[in-house]
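Peer 1: below: sequence and its predicted model.
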Amino acid sequence: MPVGILGGLRRGSANPPYDYDNNKVFEEDRAMRESMEFDVVIVGAGPAGLSAACRLMQLAAEQERALEVCVVEKGSEVGAHILSGAVIEPRALDELFPDWKERGAPLNTPVSEDRLYLLKSAGQAIRLPDPLVPKTLHNQGNYVASLGNLVRWLGEQAEQLGVQIFPGFAAAEVLYREDGSVKGVATGDMGVAADGSRKDSFEPGIELHAKYTLFAEGCRGHLGQQLRRRFELERNADPQHYGLGIKELWDIDSARHQPGLVIHGSGWPLQGDASGGFFLYHAENNQVVVGLIVDLNYVNPWLSPFDEFQRMKHHPVLKHYLEGGKRVSYGARAIAKGGFNALPEMVFPGGLLIGCEAGTLNFAKIKGTHTAMKSGMLAAETVFEALVDGDEGGRALEAFDERFRASWLYEELYRSRNFGPALHRFGALGGGAFNFLEQSLFSGQLPITLRDRDEDHARLRPAADFSSIAYPKPDGLLSFDKLSSVFLSNTNHAENQPCHLVLKDAEVPVASNLPCYAEPAQRYCPAGVYEVSGDEREGWRFQVNAQNCLHCKTCDIKDPAQNIVWTTPEGGGGPNYPNM
């Protein structure tokens, strides 16, 4: 029988009740809170949230109206938790700040060349001729950039416009009015010990009240998940689908560096039902970003996305650029790739879901920055109109749907609606051929809509159906271990705080997941958060190393029992990505 289980415990007892949808907190803590009033509160200082904030203040300036807008960000600074490839399409930025070049936006490396490869084996690859590459993967007019740096720049623009930004404060609870509409959010308490007691540094959270609240937490947002359930926002949508993106930043030999070169590919080492794709982008200053996106609908519980990425870098297509270079940063983040078919209803009484919180990434382009920004701008225009009309916290935001349907964002996502389902249904070759025909010859207008209604976690099959995967040991030159990788992410969480990775049932990992799936958490997590130790005779032990958590949300998505709930740790914790 199990020796014990660590981690995932909330305040006060070994197995306390916890209301995941109604944010159970202690009443004495709530009574200690102070409150602040705003016109609009935005949760998350990413591209969607900051674009919404900027657009709101632009509209207020145009109409000479006073407006109080607040952005609350759980990262230690704006951009600290931002992770993306990234090749950025400037379409939304052109609309938000037409003079962005003069303002110094950090888009300095235009795409110079696209290449698309199919990796057949550890040593073989086929480069697809440009005419056979789907239009959505052509990047003329786009830029290789650090999304984190772009977000930092957007934060500067927002503050210059009068937006109040509070980094280091995690929105931990949704607040509701008596009529059920969203009233705002409360930040988490600071200085709470792991056993629930108050440390000397204890500070209660702050309530941020607003006429409207925009949720821009990014993919699989903790509060967004609660809102989806409370208001049944997914009742007309397919299940959301996800990929785990793992990324590294490298300094490479200047002789191998080609500024603006964009390389995409798929195939090896992902095999069988596992799918995804890699990227390698040449940025400025002799740096490249390299990464692998693994679709989280894979079926083999022995698969480790982190280890697949590490061995992928040994393929000659990538090794050619990385060999002799130095890895300088590492990170991982889940992406929402369900696209148009998986979009929830974004509007609810008192607010909206925007950006990757809603799932606006265009997987056909492998891009979500411009779509996230546009969704935030559309939300800002809708909210401002409601405020002008005097609808404070009411239900007039239905106008967003009409505005969304009339936008290029809707058209772009609709045209790509079949891209992901085709790959899942027909595989890389069949799905790729379908997508080439639909995107390049029919511009996404075929009169059919493919569906993908199997949830990612439900696809996992028993470990006994597969042989375990023997991954090669890292060589310390091209491939590395998890702990040295996490070190490069600058991840840090305050010691002695409640574990933010909550187990609904502490017995499930050892009693259920281990015998059936060989407890896949120890492999799907790209940061070594979850470990299983012990043996059959002495018993097995499930360990949660929450201090390693990159906030990627993979555990919340892929756990086959849906037993792990990602909640907000103390504000300011997590990774601190530079130039990512």
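Peer 2: Nice, thanks for sending it over.
Peer 1: please make it C-alpha for all contacts and neighbour counts, starting now.
Peer 2: Noted.
Peer 1: ok, residue 578 to residue 93 distance?
Peer 2: 22 Å (Cα to Cα, to the nearest Å).
Peer 1: and the strand or helix carrying residue 173, what does it pack onto?
Peer 2: Under the criterion of DSSP states H and E, residue 173 resides in strand 171-176. Where contact means 3 or more Cα pairs under 8 Å, 6 or more residues apart in numbering; DSSP states H and E, strand 171-176 is packed against strand 182-187, helix 222-230.
Peer 1: of all the ones you listed, which one is nearest residue 49?
Peer 2: Using Cα to Cα as the measure, helix 222-230 is the one of the helices and strands packed on strand 171-176 that comes nearest residue 49, at 13.6 Å.
Peer 1: just how off-centre is the very next helix or strand once past that closest one within its chain?
Peer 2: Later in the chain than helix 222-230, the nearest helix or strand by DSSP H and E is strand 242-251. Taking Cα atoms, centre = their mean, to the nearest Å, one finds strand 242-251 lying 12 Å from the centre of the chain it belongs to.
Peer 1: and for stretch 107-126?
Peer 2: 24 Å.
Peer 1: buried residues of that stretch, list them for me.
Peer 2: Buried residues in stretch 107-126, defined by neighbour count with 16 or more other Cα atoms under 10 Å: 107-112, 114-119, 122, 125.
Peer 1: next, the one to line up against it:
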Amino acid sequence: MEYDVVIVGGGPAGLSAAIRLKQLAHERGAEVSVCVLEKGSEIGAHTLSGAVMDPRALQELLPDWRERGAPLDVAVTEDRFLFLSERGAKQVPNWLLPDNFRNHGNYVVSLGNVTRWLGQQAEELGVEIFAGFPAAEVLYGERGEVKGVATGNMGIGRNGEPTDSFQPGMELHAKYTLFAEGARGHLGRQLMERFSLCEGVDPQVYGLGIKELWEIDPKMHQPGLVIHTAGWPLQSDTYGGSFLYHLDNHQVVVGFVVGLGYTNPYLSPFEEFQRYKTHPEIRRFLEGGKRVSYGARAIAAGGLMSLPKLVFPGGALIGCEAGFLNASRIKGSHAAIATGKMAAEAAFDALRSARRNDVLAAYPEAFGRSWLKEELHRARNFKQWMSKGLYTGTLMVGVEQKLLGGRVPWTLHHRHSDHERLKHASRCKEIVYPKPDGKLTFDRLSSVFLSNTNHEENQPAHLTLRDASTPVRVNLDRFAGPETRFCPAGVYEFAADADGRTSLVINAQNCVHCKTCDIKDPTQNIVWVTPEGGGGPNYPNM
């Protein structure tokens, strides 16, 4: 199938690019064919974010978003930032909060619902959206340029052979292909290696965000209240924090982010999140309520200094695929929309000038002149400071952001990827986590059930190993099997067979596509590849 532009990923970045392409075509009286591929069963099925949304980029893309019925209904009414100890909490006076923690003018949203709405806007403009079709392979032309993607085959059995329901994948050829898979994209990773897009930049670093949606007692509900915390239950040398946002309809979203650069292999982000909910300042909102949904997703947190080159012959990286999230604000949707729009404008101009498969240099040039570049530049040291520990990080972020407004002459750098940071288990103290109570705290399997995760069982596992012996020989022996703890979905477990031989069991059916294993595995032996289309979570209102 031939298109002018193929977009891989139906999130905010990909859909915004599609919308902008069609807007420009209508404005100029041109014909531009645009296709969006989405691996989830529907648009929004795999979209997970906090989220407090800055509407600035949406205003630029669709100035009449209110009239169009965009689901930005709950304006932020109050910010609270708490430092937690095990039993206590100290609130930072609002006058002391730097601008990155001020949310006046922003909205508490379900990003999944915003994404579904963006999909409707794109389809009304004539964008073709194929949900349930993951892009599994990048296609290259004779000169080595990207010429499109191929979707995965359907109906391949666990043994790798076609079943009775086999359907071959499709090749989608395009003059330009935009990649918007989200953080740690499967194809984006390949493109970064092939075109050396990360040369000369800091290693990308990530956090794992875990989130639950709750219906709570109406007496405890305050629409628009935004709470962030730092400190307990994490040790002061481990980067992380929490969010609790009040939506409408007596619902709140509660979540926890743990930086994947942590060093103790016994740490479990999932269990740390469960412990966090037991803090008196948090449990008072949740007690008597009902957990509705659960999900997890890795986020790219390296910021400006970890951005790869954005373009290559025939295509570009947009949104979280490139790592545009502003970790200091815990926001990425506005950056995704903005970069999708910029890349679309560059692609449209290139199509109009009859250039083919060249490098869209106008896109990074537009980013270099943008408010987004300025915003990320001011926040460029945030994650680096916070990686030095809670107290040092808090002090220096306060100096940079509150006193100096982000205008500082120094720049800090990340030196190591997250998978390089684990210490040997023999050097670390084991962490004993309390058992879940089934009311406020829960286990992994009951949580995955609420994510509506499903994969066709008779298919090759999409969590692959470069070397099947490494999990036991290295990970279990040296690091006490960290994959059983860093996975928030219970995918990995070590089991002994009848002869007493231990091996790694991969329960790929449980995978919520968070990408943590692909990031944190200390030997980079686990490689996440695309499963059969439509598999994975089906998040409602997340």
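Peer 2: Cool, got the structure. Quick caveat, the model's predicted, so the values are computed rather than measured.
Peer 1: and the angle from the strand holding residue 173 of the first structure to strand 182-187?
Peer 2: 150 degrees (axes from the mean of the first three to the mean of the last three Cα atoms, to 10 degrees).
Peer 1: helices of the stretch 51-200 of the second structure, start to end?
Peer 2: 56-61, 111-124, 186-194 (DSSP state H, counting those that start in this stretch).
Peer 1: looking at these, which is buried most?
Peer 2: helix 111-124 (a mean of 21; mean count of other Cα atoms under 10 Å).
Peer 1: let me know the secondary structure of the most far-flung residue of the first structure relative to its centre.
Peer 2: Going by Cα atoms, centre = their mean, the residue of the first structure most distant from its centre is residue 537, 40.3 Å out. Under DSSP: H, G, I helix; E, B strand; the rest coil, the three-state class of residue 537 of the first structure is coil.
Peer 1: one more: residue 72 of the first structure?
Peer 2: With three-state DSSP as the criterion, residue 72 of the first structure reads strand.
Peer 1: how close does residue 78 of the first structure sit to residue 151 of the first structure?
Peer 2: 7 Å.
Peer 1: sketch out the helices for the stretch 251-400 of the first structure, chain order is fine.
Peer 2: Under DSSP H, counting those that start in this stretch, the stretch 251-400 of the first structure gives helices at 305-312, 316-322, 369-388, 399-405.
Peer 1: highest mean neighbour count out of those helices?
Peer 2: The most buried one of the helices of the stretch 251-400 of the first structure (mean count of other Cα under 10 Å) is helix 369-388, showing a mean of 24.
Peer 1: in the second structure, which residue range corresponds to it?
Peer 2: The alignment of helix 369-388 of the first structure onto the second structure (TM-score structural alignment) spans residues 333-352.
Peer 1: name the residues that touch that stretch?
Peer 2: Stretch 333-352 of the second structure has contacts (Cα atoms under 8 Å, 6 or more residues apart in numbering) with 4, 12-18, 20-21, 24-25, 53-58, 61, 175-176, 178, 316, 318-320, 324-326, 356, 360-363, 366-367, 372.
Peer 1: relative to the first structure, what is the average displacement of that stretch?
Peer 2: Following the fit onto the first structure, the mean deviation recorded for stretch 333-352 of the second structure is 0.5 Å by mean Cα distance after the TM-score superposition for the first structure.
Peer 1: ok now that stretch, how far from the chain's centre?
Peer 2: 20 Å.
Peer 1: do the same with stretch 124-140 of the second structure
Peer 2: Relative to the centre of its chain, stretch 124-140 of the second structure is centred 19 Å away, using Cα atoms, centre = their mean.
Peer 1: buried ones in it, by neighbour count?
Peer 2: 125-139.
Peer 1: and that stretch, end to end?
Peer 2: 31 Å.
Peer 1: show me what residue 486 of the first structure aligns to in the second structure.
Peer 2: So residue 486 of the first structure corresponds to residue 448, using TM-score structural alignment.
Peer 1: and what of residue 456 of the first structure?
Peer 2: In the second structure, residue 456 of the first structure lands on residue 418 (TM-score structural alignment).
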